[in-house]
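J.: Quick one: sequence plus predicted model below, questions after.
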Amino acid sequence: MEELVTSLQEVIYNIEQFNKDLLEETDILTQLTQFKHWYYIPANNSFGPSKYIGYKDMNTTKYARGENKTGVDTEKILKQWFIKLPSESKKSQVLMEELSELLGLYGKRIRSNAFIHVLKNGITCP
């Protein structure tokens, strides 16, 4: 089993790597519709899915299509820095639209039961 992240800095690194993997059109593109929990970092206006960003030093190759990884474990660790937005909240709707536009660039759609998570009040990016 992969090692979980232990700091917000590792999460931010993984979100940056996820977005780099998207730009490089790696295999992660084929999996975009599978992700349910998306995390948003305002400092660099970017998103990353929990199952990818919750493990140390992640990249598309290491992600290996999610093999031996579980969102249950990553959700537990990520909730120390993030909160899940209510789907009906204005902030959630705005961020869902942004995420939809991002995935649309790759011909993909957000899962209908997806959620957005944002940094807890008072937590800022390192």
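T.: Everything's here; your move.
J.: CA only for contacts and neighbour counts going forward, please
T.: Will do.
J.: Would you map the helices across the protein?
T.: Listed in chain order, the helices of the chain (DSSP state H) span 8-23, 50-53, 60-63, 71-78, 90-104.
J.: Let me have these in TSV, extended by mean neighbour count.
T.: Shown next, in TSV, are the helices of the chain (neighbours: other CA atoms under 10 Å):
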stretch	mean neighbour count
helix 8-23	19
helix 50-53	26
helix 60-63	16
helix 71-78	16
helix 90-104	16
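J.: also this one, for the comparison:
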Amino acid sequence: MKEKELVFGYDYYAYNPRLEDAEGIYLQEYQLFSHPDLEGAKNYIRDCLEIVKNKKENDICITFFAEGEEKNFYHILIFKDNQWIEFDDIENLKIGKYELLLQSEDFIMNNQLVVTSWEEIADNFRAFQKINEITGSKIMKYYSSFYHWYYTPEEGLFAPSKFLGYRNSNIVDYDSSGSGGQTQKALAKFFTKLEKTSPEFDILYNELLQISHNSGKKLNDQVLNGKGGIYVPIKL
């Protein structure tokens, strides 16, 4: 990890006092630190939470931020009166009953440039196909964390959002840096998400499942059962 990169991710909990095996939330010791991308990361998390469906009173979102292995801290939000507000009563978290509903992927704030043309996207689609050609490719380490997959029918190719959405992506240098939300926003100008009940989704999902199996990797369950999915070019 580069020295100045800010890594962050979040855990989403539902408050459920009636759940017998629900437990309190215990956080490791942490220290505050400053980072130029910190506010941008917090805003990104808030954007993610805005699209969460079925939010309930007292839901909790705990975001971790890290700069290197030693500096890290948590930012806690609670859903109250139909809005997310900051929450700092850590002791109350320990005695409440919470059910973990979602753990996000890890995000990295950086200055990578997103794609702005179909030509750049097409180049990245082709670059991703070399995933099985390079021994020890780092992208194999992250394969099972991808759950937003894009498909081009012209060449019959798949690629994940975080690889496809940044300019000049390549298998050798890929290190999972960047934000899936940032690339999804850039790719939304060119692609639309398939309904999971559609015949086209069923065909492409099974094809992607077979490709993953052939690569010796497990396809993330979020593609089928969670917030992930498969995207195809917008028909003009």
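T.: Cool, got the structure. Note that the coordinates shown come from a computational prediction; the quantities given were computed from them, not determined experimentally.
J.: Please state their TM-score.
T.: For this chain pair, the superposition-based TM-score is 0.89 by TM-score structural alignment, normalised by the length of the first structure; 120 aligned residues with a CA RMSD of 1.2 Å.
J.: Looking for the alignment partner of residue 155 of the second structure in the first structure.
T.: For residue 155 of the second structure, the aligned residue in the first structure is residue 44 (criterion: TM-score structural alignment).
J.: Kindly apply the preceding question to residue 234 of the second structure instead.
T.: Correspondence of residue 234 of the second structure to the first structure, assessed by TM-score structural alignment: residue 120.
J.: Return the residues in contact with the closest residue to its match other than its chain neighbours.
T.: The shortest distance from residue 120 of the first structure to any non-neighbouring residue, by CA to CA, 6 or more residues apart in numbering, is to residue 82 (5.0 Å). For residue 82 of the first structure, the contacting residues are 39, 117-120, by CA atoms under 8 Å, 6 or more residues apart in numbering.
J.: If we use 7 Å, what do you get?
T.: Residues in contact with residue 82 of the first structure (CA atoms under 7 Å, 6 or more residues apart in numbering) are 117-120.
J.: Derive a PyMOL selection command for the buried subset of those.
T.: In PyMOL syntax, the buried subset of these is picked out as below (16 or more other CA atoms under 10 Å):
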select buried, resi 117+118+119
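J.: Shared with the second structure, which of the contacts of residue 82 of the first structure?
T.: Retained in the second structure: 117-120, out of those (criterion both residues aligned by TM-score structural alignment, their matches' CA atoms under 7 Å).
J.: ok, of those, which one's closest to residue 59 of the first structure?
T.: Nearest to residue 59 of the first structure among these: residue 117, at 20.7 Å, using CA to CA.
J.: Roughly how far does that closest one sit from residue 23 of the first structure?
T.: Distance, residue 117 of the first structure to residue 23 of the first structure, by CA to CA, to the nearest Å: 22 Å.
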